[in-house]
Structures are given as C-alpha cells and as structure tokens.
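Visitor: okay, predicted coordinates and the sequence, questions at the end:
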Amino acid sequence: MSVDRNARRPASESPWRVPVKDLVHSAGIQRTLRHTWPAPEQVGTPVLGVVAGEPVDVDIRLEAVHEGVLVTGTADLTLTGECSRCLDPIEAGHTADLQELFLAEPSPEDDEDQHLIVYETIDLEPVLRDAVVTALPFQPVCRPDCEGLCADCGVRLEDVPAGHAHERLDPRWAALADLVDREKTSTPETEER
C-alpha cells in the first residue's frame, strides 16, 4: 500500500500525533516538546495502567537524522490498578522512557514494528503504550511485603489475628470422616441391634 506523505492529514487528530514537516529530510535539526496531553486508551494491562484522559507530562526531543526523526525523552504519568495479592487499590507515579526512530521511508529489511512518518507527522501513542506496558510488573503489589488474602475465607491476612487458620480435610478422607461422625452420633440402642 502506498501512502502519500505530502497529503494533508485529517483535521481532528490526537495530540499524540506530532507534525514534523520542519524535520523531514533536514538531518541535524532538532527541537524539544514539553506538553501535558491526555492519556490515550488502553495504556497498561488489565491489572495496572493509565486511566484514559488522565494527564501525561511529555518531555521529548525530536532530532532529524538521515533515516527520519529520532524521538527521545520521558513521559510522567500516574498508574492506577489493584494489588494482585490483596486487591487494594494502587496509585503510583511512573516515568516512561521514550525512544523511537520514525523512518521517512519503510525499510525493506524489517517489515514489522516499523514506525513511519505519515502525512509529515509521527504518532507517539504506540511508543508511549510500548514503553509503559513493557515496564509494568506482571503481578503488581501495593507493598513488597503484602501478605494478600486468606485462601479459605478471603479476609486480608494483615487484618486477622496471629495464628489465623482453617481446618482442611483432604477430600480423599471425606468418606472416612463421615463414618467417624456417624459412629459418634450413634446411640447405644443402635449398637445393641
């Protein structure tokens, strides 16, 4: 599919799409951007991420290089979610490191995961998403020493008294336990017959 890179882009675009007309084919030129933009949709995992629309402070440098535009910088944002052990809410600041080369022309060597300059703009949304998601823990916790929930009753282990435990009966012995219970409840009249 051929893309006309000189055509006008649609008027209503995300702030994460940055015009780079001044940098295309101008190796050595650079500029910086410092903005606060709303977080795009689906930045994170189902357990921890950035709420869509929340402010993200972006501080990046755009540098024209021979192949296209090199983007480096950071994005400061707030992660929200829940602890994978106790299910308490988590809210934490996070700084994502952003670095990506946007190519002026597609490279024939690598067809996948290429970021291209399209309509003289670059789209930083996937760059932010990749930087945040790859840095997130697989199982986030509210604190490293979080004890979690009791596997039997679901109560937070930090809220129960010391020695909290539940009697567990191996299901293979359940039939024997029923016999013992019947033996204890049987009356002397029953035993004589």
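Guide: Looks like it arrived, so ask away.

Visitor: CA only for contacts and neighbour counts going forward, please
Guide: Noted.

Visitor: chain center to the host helix or strand of Gly81: distance?
Guide: Assigned by DSSP states H and E, Gly81 falls within strand 68-82. The chain centroid and the centroid of strand 68-82 are separated by 12 Å, computed with CA atoms, centre = their mean, to the nearest Å.

Visitor: next SSE after that strand?
Guide: On the C-terminal side of strand 68-82, the closest following helix or strand by DSSP H and E is strand 89-103.

Visitor: buried residues, that next one. List them.
Guide: By 16 or more other CA atoms under 10 Å, the buried positions in strand 89-103 come out as Ile90, Thr95, Ala96, Asp97, Leu98, Gln99, Leu101, Phe102, Leu103.

Visitor: okay, which residue is most central for this protein?
Guide: Central residue of the chain (CA atoms, centre = their mean): Gly44, 2.4 Å from the mean position.

Visitor: and for it, nearest residue in space, chain neighbours not counted?
Guide: Val133 (5.1 Å; CA to CA, 6 or more residues apart in numbering).

Visitor: packing partners of the helix or strand the one you found falls within?
Guide: If you go by DSSP H and E, Val133 is part of helix 125-135. Under the contact criterion of 3 or more CA pairs under 8 Å, 6 or more residues apart in numbering; DSSP states H and E, helix 125-135 touches strand 43-44, strand 89-103.

Visitor: quick one, the strand holding Gly81 and strand 89-103 angle?
Guide: 170 degrees (axes from the mean of the first three to the mean of the last three CA atoms, to 10 degrees).

Visitor: around Asp123, how many other residues sit close by?
Guide: Here the number of neighbours of Asp123 (other CA atoms under 10 Å) works out to 18.

Visitor: pretty sure it contacts Val20?
Guide: No. Here Asp123 lies out of contact with Val20, judged by CA atoms under 8 Å, at a distance of 10.4 Å.

Visitor: ranges for the strands of this protein?
Guide: Using DSSP state E, the strands assigned to the chain run over residues 17-19, 30-38, 43-44, 48-50, 55-65, 68-82, 89-103, 115-116, 121-123.

Visitor: let's bring in a second one:
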Amino acid sequence: MSTQRTPDRPDDNPWVFSTRELARRPGTQRTVSRTVPAPSGAEAIGLVGVIAVPGGSGVDLDISLESVTEGVYVSGTATASLEGECSRCLDPVTDDVEIRIGELFAYPDSVTEETTDADEIPRLVDERIDLTQTVRDAVVTDLPMAPLCTPDCPGLCSDCGERWADLPSDHGHETLDPRWEALEERLPSSEQR
C-alpha cells in the first residue's frame, strides 16, 4: 500500500510547509492557519526547566507565505500556552504568548544564499520550509528570564524555605551569632531564671 503525501504537509511534519504553489513568482502569496504540536525534549520551545511550551500542546500558526526575488518571506503570528515555575517561590506559572514571525527563507542558488552563512538565514529545502527553529527563536526572545507568579511575589523565607505569602507578618527566626554560642551554653536562659 502506498502512502500519498499532500504537498502542504510533506513527510507528515506539521511544522513543514510546501512553497511549491508559489512557483518562484515574486508577489505570489498564500495564507495558512494551522495548529501544530509543540516539540519536546531537547527540541522544546522555551527555556526548559524555567518556562516553556509543554511538549505536544498546540501551537497556533497564522502565517502568510510570500514569494519574493530571493526566497519566500514568512510573516504572521504563533500563539501558545506556557508552563513553568516562579523564580522566587517555585509555584507553578502559566501564561500565553503570541509572537510575531518575520523571516526570509532563501532560495537555493540565490544571491542571499551565496552571500550569507548557513546559520544567518534559513533556506528552502526541496521547495519546503520548516518553521520549528523560527518559532523557537522568536518565543525564546520573548520569554522572561525569571518568570514570576505575581509581579510582587515575596519568594521564600531563606531560613525555613516556606513561602512568605503563606507566613504570618511577624514571621522570623532568631539567629545567634556563632561567636556567642559558647557563652549562651554556660549562662542560664531567661526562661530558667
């Protein structure tokens, strides 16, 4: 039994888009809306262990593919939900992110391809573009490096590790200067007097 692939979803990778119908005619354009599963593991979108798009969750892509002289210009938005933990109190954090995409994918043998390094600008491969890295880069630059559950999160007590938000306002810990410990052991406490 042979498997037929649609030109829009080659190799069954939902992050890959065919540009075949644009036929290298500058000005030709098409729009695509698609929900794709977020990659996981080393390929995850975000800052793994801090805040990221959960693997397998939906990423909504609303994009325009436009043929230009040097390649295909992709513009639009990517929307996803984020999960992570507060950098102060370690509580779970959820948020939504919508990022703008604007990326030129160079045609093979174009002047752009010949004059730029491979890691400077993405390329079309077999008339297809893969948006995974483009979306990943755009999301990461939009993420907070230290996500917070609330802007004024007080964090954790450095002595007992409890959340300040859950502790009474008079919470504190008596700390004794280690130089006085030996003296306290020799003197009777105020409770014994």
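Guide: Happy to help now that I have it. Just so we're clear, the structure is a prediction, and the values are computed from it rather than from any experiment.

Visitor: TM-score of the superposition?
Guide: Once superposed, chain against chain, the TM-score is 0.83 (TM-score structural alignment, normalised by the length of structure 1); 173 aligned residues with a CA RMSD of 1.9 Å.

Visitor: before we move on, the earlier item: Serialize the helices and strands packed on helix 125-135 of structure 1 to a markdown table and add fields for distance to Ala175 of structure 1.
Guide: Output for those, formatted as a markdown table (distance: least, CA to CA, whole Å):
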| stretch | distance to Ala175 of structure 1 |
| --- | --- |
| strand 43-44 | 48 |
| strand 89-103 | 43 |
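
Visitor: for those strands, which one sits closest to Ala11 of structure 1?
Guide: strand 89-103 (21.5 Å; CA to CA).

Visitor: which part of structure 2 lines up with that closest one?
Guide: Taken onto structure 2 by TM-score structural alignment, strand 89-103 of structure 1 occupies residues 92-106 there.

Visitor: do you know how far the residue nearest to Gly44 of structure 1 is from Ile60 of structure 1?
Guide: 19 Å (CA to CA, to the nearest Å).

Visitor: same deal with Cys86 of structure 1?
Guide: Note on Cys86 of structure 1: its distance to Ile60 of structure 1, by CA to CA, is 37 Å.

Visitor: then Cys146 of structure 1?
Guide: Taken as CA to CA, the span from Cys146 of structure 1 to Ile60 of structure 1 is 36 Å.

Visitor: ok, now Glu91 of structure 1?
Guide: Using CA to CA, Glu91 of structure 1 is found at 24 Å from Ile60 of structure 1.

Visitor: do the same with Ala175 of structure 1
Guide: 68 Å.

Visitor: the more surrounded of those two?
Guide: Remark: of Ala175 of structure 1 and Ile60, Ile60 carries more neighbours, 19 against 10, as counted by other CA under 10 Å.

Visitor: surely that one touches Asp76?
Guide: No. Using CA under 8 Å as the test, Ile60 of structure 1 is too far from Asp76 to be in contact (11.2 Å).

Visitor: what's the closest of the strands of structure 1 to Arg129 of structure 1?
Guide: strand 43-44 (5.1 Å).

Visitor: quick one: that closest one aligns where in structure 2?
Guide: Taking TM-score structural alignment, strand 43-44 of structure 1 hits residues 45-46 over in structure 2.

Visitor: contact partners of that stretch?
Guide: By CA atoms under 8 Å, 6 or more residues apart in numbering, the residues outside stretch 45-46 of structure 2 that reach it are Ala38, Pro39, Ala52, Val53, Pro54, Val135, Arg136, Val139, Val140, Leu143.

Visitor: report the two of those separated the most.
Guide: Within those, Pro39 and Leu143 form the most distant pair, 17.1 Å apart (CA to CA).

Visitor: more neighbours: which of these two?
Guide: For Pro39 of structure 2 and Leu143, the more surrounded residue by other CA under 10 Å is Pro39, and the numbers stand at 19 against 16.

Visitor: which residues touch the more buried one?
Guide: Residues counted as contacts of Pro39 of structure 2 (CA under 8 Å, 6+ apart) are Ile45, Gly55, Gly56.

Visitor: again, 6 Å this time
Guide: Contacts of Pro39 of structure 2 were listed using CA atoms under 6 Å, 6 or more residues apart in numbering, and they are Gly55.

Visitor: and Arg168 of structure 1, how many neighbours does it have?
Guide: 7.

Visitor: what's the match for it in structure 2?
Guide: Residue correspondence to structure 2 (TM-score structural alignment): Arg168 of structure 1 is matched to Thr175.

Visitor: chain neighbours aside, what residue packs nearest to His35 of structure 1?
Guide: Using CA to CA, 6+ apart, the nearest residue to His35 of structure 1 is Val58, at 5.3 Å.

Visitor: the one you found contacts Ala75, correct?
Guide: Yes. Contact between Val58 of structure 1 and Ala75 holds when scored by CA atoms under 6 Å: they sit 4.5 Å apart.

Visitor: report the buried residues of stretch 121-129 of structure 1.
Guide: Within stretch 121-129 of structure 1, the residues scored as buried using 16+ other CA under 10 Å are Thr121, Ile122, Asp123, Leu124, Glu125, Val127, Leu128, Arg129.
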